[in-house]
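*Asks:* Below are the sequence and a predicted model for it; my questions follow.
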Amino acid sequence: MKIKAQVSMVMNLDKCIGCHTCSITCKNVWTNREGAEYMYFNNVETKPGVGYPKRWEDQKKWKGGWKLDKSGNLGLATGSKATRLAKLFFHPEQPELDDYYEPWTYDYETLIHAKRRNHQPIARPRSLITGERMEIQWGPNWEDDLASGESARRDVNLEAIGQKISLEFHDLFMKYLPRICNHCLNPACVAACPSGAIYKRDEDGVVLVSQDGCRGWRHCVPACPYKKVYFNWKTNKAEKCVFCFPRLEGGLPTVCADTCVGRMRYMGVLLYDMDKVLDAAQTKKAGEIYHRVLDLLADPSDPAVVGAAKKEGITDAWIRAAQDSPVYRLIKEWKLALPLHPEYRTLPMVWYVPPLSPIARRVEADVYLPDAEEMRIPVAYLAQLFTAGNTAEMALVLQRLLEMRCVMRAEMTGEELPAHLALPAEAYKKMYRLLGIAKYKERFNIPAGLQGVSQEKLREMQGGGNYTCPMGGC
């Protein structure tokens, strides 16, 4: 047993209102410089839809993540070492700028300095890359709040279930999906980097790009199945979400989590068994990967796990944080949160509580607790996103969320509880508090400082408290 610590995040999709506050604050902090105009380390997508970049989930085209060969061994979907070497100077699966969007600004000088005329002057869009006039055809939130039409029908997840879902007005469904780098346990971007510039921090599991080591080969971009590694066209370096690690070292959550209007993000520490990571990633049936990931997440209250963690140098503060981790309760204890596209085999560490949509049809008077199948968002669609198509597992999670609402309704009305509940009633009350009315310190439990590094040494590493961003221009 080799225990490691991982800072993780859970997002409750029932509470996301699609306001993009997380995207704006992240962009203002991390990608407000030349060459990073099109980068959104945090973006919010409307589903169903093609996403950002366009159809990022289509791994037949991008060949991102990992896959098993005929012998059951794990390998990068982008190809063997020899194949990747042949693509060193030209990678056919590389996303183009049109797959994101060409960033623009408006010709405000025309408005400011226009002389008197008969017609109102117009500030036309100009490319931030070429400076030339352009026609706006796409953007990072182009399909906001659109759940019908050609864009929605091109959703890869709908295609996977045969598009048997009606997108007529009276049957429409939609939800918001915030996305950041998943800081995976088995990151494909790390394995694909020819120069070894991308690495996973041992102390907290954050995946970072060394700007000194990056040579701009861009193999990390197609290798990431979530397309959360970007190429800076000005510096010729790769950049990605850094999980706001300077804030984590101070015991603070990421900017996106701290500024979230819906308070739908939770952050904490997970302990996991490093020895089980490869076996989980090599699980033959994609629908069972989720369970294998749960198996490798260790119980922080188990004395054997605590002893193994201390042996690996994990401090008492981190162990205590893992024992009182909101993400552990949501992921492992209550089994409410699910990983995004576990079939990519990267073992993502950003998890999602699926949304409970309105019930599609009126429930009969004698039915106390509706089925998960009664929900407006089809279970099959959510299963494509979070359980690799395992509809039975998705239905269990949705049913558990329905049971929580049922218990709280009985608490308020005095009605009797249903005979069959997956968890004790007290667990549902704790679940409700965390998901519904939890305060700041309940949603975020992050130990300050690096493991094994004192606060004095940390300030010394950061130049006496004045932190210098390694990405430059932050």
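*Replies:* That came through, no problem. Keep in mind the model is a prediction, meaning the values are calculated, not measured. Residues are numbered from 1 along each chain as shown.
*Asks:* going forward, measure contacts and count neighbours with C-alpha atoms only.
*Replies:* Fine.
*Asks:* From Glu159, how far out is Asn232?
*Replies:* For Asn232, the distance to Glu159 equals 32 Å [C-alpha to C-alpha, to the nearest Å].
*Asks:* more crowded one of the two?
*Replies:* A direct count of neighbours by other C-alpha atoms under 10 Å for Asn232 and Glu159 places Asn232 higher, at 20 against 13.
*Asks:* Do I have it right that that one meets Val221?
*Replies:* No: assessed by C-alpha atoms under 8 Å, Asn232 is found out of contact with Val221, at 11.3 Å.
*Asks:* what about Asp98, how many neighbours?
*Replies:* Residues near Asp98, counting by other C-alpha under 10 Å, number 12.
*Asks:* Could you pull out the buried residues of the host helix or strand of it?
*Replies:* With secondary structure defined by DSSP states H and E, Asp98 is part of helix 97-100. For helix 97-100, a neighbour-count test (16 or more other C-alpha atoms under 10 Å) marks Asp99, Tyr100 as buried.
*Asks:* need the contact list for Cys22.
*Replies:* Asn42, Asn43, Val255, Cys256, Ala257, Thr259, Cys260 (C-alpha atoms under 8 Å, 6 or more residues apart in numbering).
*Asks:* now the fifth one, what's its secondary structure?
*Replies:* Remark: Ala257 carries the secondary structure label helix [criterion: DSSP: H, G, I helix; E, B strand; the rest coil].
*Asks:* any idea how far the residue found closest to it once you drop the neighbours it is linked to in the chain is from Thr259?
*Replies:* Leaving out its chain neighbours, the residue that sits closest to Ala257 by C-alpha to C-alpha, 6 or more residues apart in numbering is Arg265, at 5.5 Å. From Arg265 across to Thr259, the span is 10 Å (C-alpha to C-alpha).
*Asks:* try this one side by side with the last:
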Amino acid sequence: MDVRLRHAHQRPLQEHTPVARPYSLITGKPMNIEWSANWDDNLGGNSELLERDVILRKVQEDVKMEFERTYMFYVPRICEHCLNPSCAASCPSGAIYKREEDGIVLVDQDACRGWRQCITGCPYKKVYFNHRTGKAEKCTFCFPRIEVGIPTVCSETCVGRLRYIGLVLYDADKVLEAATEPDEKRLYQAQRECFLDPHDPVVIEEARRAGIAEDWIAGAQKSPVWRLIHDYEVALPLHPEYRTMPMVWYIPPLSPIVDEVTRSAGPATDVESHDVLFSAIDTLRIPSAYLAELFTAGDVTIVENVLKKLAAMRSYMRDINLGRDPKAEIPASVGMTEEAMYDMYRLLAIAKYDERYVIPSAHVEDAHRLEELATDCAVSEYGGGDSPFGADSGRGGPVPVAIQSRNEIAKRMSADRMGDPSDRSEGLTQ
């Protein structure tokens, strides 16, 4: 076997993806892939892993693990870039920090001493250890791209267009109070109370006084994340009971229920009507109690209200798409206006690129300092190989990596044919 395949990431770009047997970074010997950092997202998927699912233990009396009723869904858990990051609090060397400019949590590779307390301290288990470099690494929220207004790679490549990026203004003085809220079921609301309304004249004036640029204020006002959290109230934090105050929020899944309702109610019943869908929320294939343990520290009422809004939107838009008169009572039944429900549908279903990603660019006054931070990227060292952010990333090359990426994206978005490896710029194939 060509030993160079072990360093496939250092090889020039080719037409086919290189395949090689995996080697352990600890022993250097061949190994079989049996488990990985994100595979625990599949807990509850089968009987072997069922015992390890701490959430399912709390609701196991309501869940029958019969084969025909087995449920499963994926929760794409990246680093939450928390307001109160436990990884930073547990780092003995102070290598993990939260950037003041945008709230991204990073690992300073020069300061990291490989204590690995951050791995233990992160309740989401999103910090890992690179045995080759002896450093802790984690999601960097693709900050070289964010700095020039480009979305993260995971967001832009999401086939379902499910990820949104936007600004949320918050009151830093309320973080400690919210994180120490004694009632776990109030933690969700306590974190929401930390967020500031970007349309409030008082907030706008204080933001200007704090030195926040006008385009950042405008970005916060157009933020899709703010709208999903505040205006529509359908986005929820993952495990608020951890008290880290995560800044990656989720919309609970409205799992398939139509077939189940059809079997029980009969073919003559309009199973898509909002009355039927509301009454069927309790029969969802993914139990509401399970979702509540994920997103609201066990408060089922909040989760059910979100699911009812999604079901109402589905029923309301069905009438419009079928040419029937829309029913104002459907959005009213979940406390929304017709205009708000249509706007929520547009954002969730047919929003355009610049509506899903509202990312103001970094300002020139921050350019030098942010350029220096590029060398602190948690995945910028691969034993002498190229960085995954581009050939010039973090090495003082003539072309900043974010500009390099932006040019590639612009070319791809405007092309009228599928890409080819020969189309890539020379800087990315070295």
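*Replies:* Sure, I can see it. Keep in mind the model is a prediction, meaning the values are calculated, not measured.
*Asks:* Tell me the counterpart of the residue nearest to Ala257 of structure 1 in structure 2.
*Replies:* The alignment partner of Arg265 of structure 1 in structure 2, by TM-score structural alignment, is Arg163.
*Asks:* Roughly how far does its match sit from Val364 of structure 2?
*Replies:* As judged by C-alpha to C-alpha, Arg163 of structure 2 and Val364 of structure 2 stand 28 Å apart.
*Asks:* Settle it for me: which of the two has more neighbours?
*Replies:* A count of neighbours by other C-alpha under 10 Å puts Arg163 above the other of Arg163 of structure 2 and Val364, at 20 against 9.
*Asks:* Run a quick neighbour tally on Asp302 of structure 1.
*Replies:* So Asp302 of structure 1, with other C-alpha under 10 Å, has 11 neighbours.
*Asks:* which position in structure 2 aligns with it?
*Replies:* For Asp302 of structure 1, the residue aligned by TM-score structural alignment is Asp200.
*Asks:* what separates that match from Arg209 of structure 2, distance-wise?
*Replies:* 14 Å.
*Asks:* Where in structure 2 does stretch 440-449 of structure 1 align, residue-wise?
*Replies:* Residue span in structure 2 matched to stretch 440-449 of structure 1, by TM-score structural alignment: 353-362.
*Asks:* what residues are up against Met341 of structure 2?
*Replies:* So Met341 of structure 2 contacts Met313, Pro331 (C-alpha under 8 Å, 6+ apart).
*Asks:* need the helices for the stretch 151-300 of structure 2, in chain order.
*Replies:* Along the stretch 151-300 of structure 2, counting by DSSP state H, counting those that start in this stretch, helices occupy 153-156, 175-179, 187-192, 201-209, 214-221, 224-226, 258-265, 274-279, 288-295, 300-321.
*Asks:* For the fifth one, what is the distance to the chain centroid?
*Replies:* Spelled out, it's helix 214-221 of structure 2. On the basis of C-alpha atoms, centre = their mean, to the nearest Å, helix 214-221 of structure 2 sits 21 Å off its chain's mean C-alpha point.
*Asks:* Structure 1: matching residues for that one?
*Replies:* Against structure 1, helix 214-221 of structure 2 falls on residues 316-323 (TM-score structural alignment).
*Asks:* and that stretch, which residues are buried?
*Replies:* For stretch 316-323 of structure 1, burial by neighbour count (16+ other C-alpha under 10 Å) applies to Trp318, Ile319, Arg320, Ala321, Ala322, Gln323.
*Asks:* quick one: which of the residues you listed is nearest to Phe245 of structure 1?
*Replies:* Closest approach between these and Phe245 of structure 1, by C-alpha to C-alpha: Trp318, at 15.4 Å.
*Asks:* Skipping its backbone neighbours, what lies nearest the closest one in space?
*Replies:* Pro447 (6.0 Å).
*Asks:* still on that earlier bit, and the residue nearest to Ala257 of structure 1, what does it touch?
*Replies:* With contacts defined as C-alpha under 8 Å, 6+ apart, Arg265 of structure 1 is in contact with Met9, Val10, Met11, Asn12, Ala257, Arg443.
*Asks:* Can you show me which of the residues you listed carry over to structure 2?
*Replies:* Retained in structure 2 (both residues aligned by TM-score structural alignment, their matches' C-alpha atoms under 8 Å) from these: Ala257, Arg443.
*Asks:* Mind checking which of the contacts of Arg265 of structure 1 are in helices?
*Replies:* Ala257, Arg443 (DSSP state H).
*Asks:* between the contacts of Arg265 of structure 1, which is closest to Lys276 of structure 1?
*Replies:* Met9 (20.8 Å).
*Asks:* so the closest one touches Pro348, yeah?
*Replies:* No: the pair Met9 of structure 1 / Pro348 is not scored as a contact, 10.1 Å apart, by C-alpha under 8 Å.
*Asks:* of these two, who's got more company?
*Replies:* Neighbours were counted for Met9 of structure 1 and for Pro348 using other C-alpha under 10 Å; Met9 has more, 27 against 22.
*Asks:* For that one, list the residues it contacts.
*Replies:* Contact analysis of Met9 of structure 1 by C-alpha under 8 Å, 6+ apart lists Arg265, Tyr266, Met267, Gly268, Val327, Met349, Val350, Trp351.
*Asks:* do the same with Arg356 of structure 2
*Replies:* Taking C-alpha under 8 Å, 6+ apart, one finds Arg163, Tyr164, Ile165, Gly166, Pro224, Leu347 in contact with Arg356 of structure 2.
*Asks:* In CSV: those, plus distance to Leu106 of structure 2.
*Replies:* Formatted as CSV, those follow (distance: C-alpha to C-alpha, whole Å):
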residue, distance to Leu106 of structure 2
Arg163, 21
Tyr164, 20
Ile165, 18
Gly166, 19
Pro224, 24
Leu347, 30
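*Asks:* Which one (most neighbours) among these?
*Replies:* That'd be Pro224 among the contacts of Arg356 of structure 2, by other C-alpha under 10 Å, with 26 neighbours.
*Asks:* Tell me which residue of structure 2 matches up with Leu340 of structure 1.
*Replies:* Match for Leu340 of structure 1 (TM-score structural alignment): Leu238.
*Asks:* Identify the residue nearest its match in space, chain neighbours excluded?
*Replies:* Phe295 (4.8 Å).
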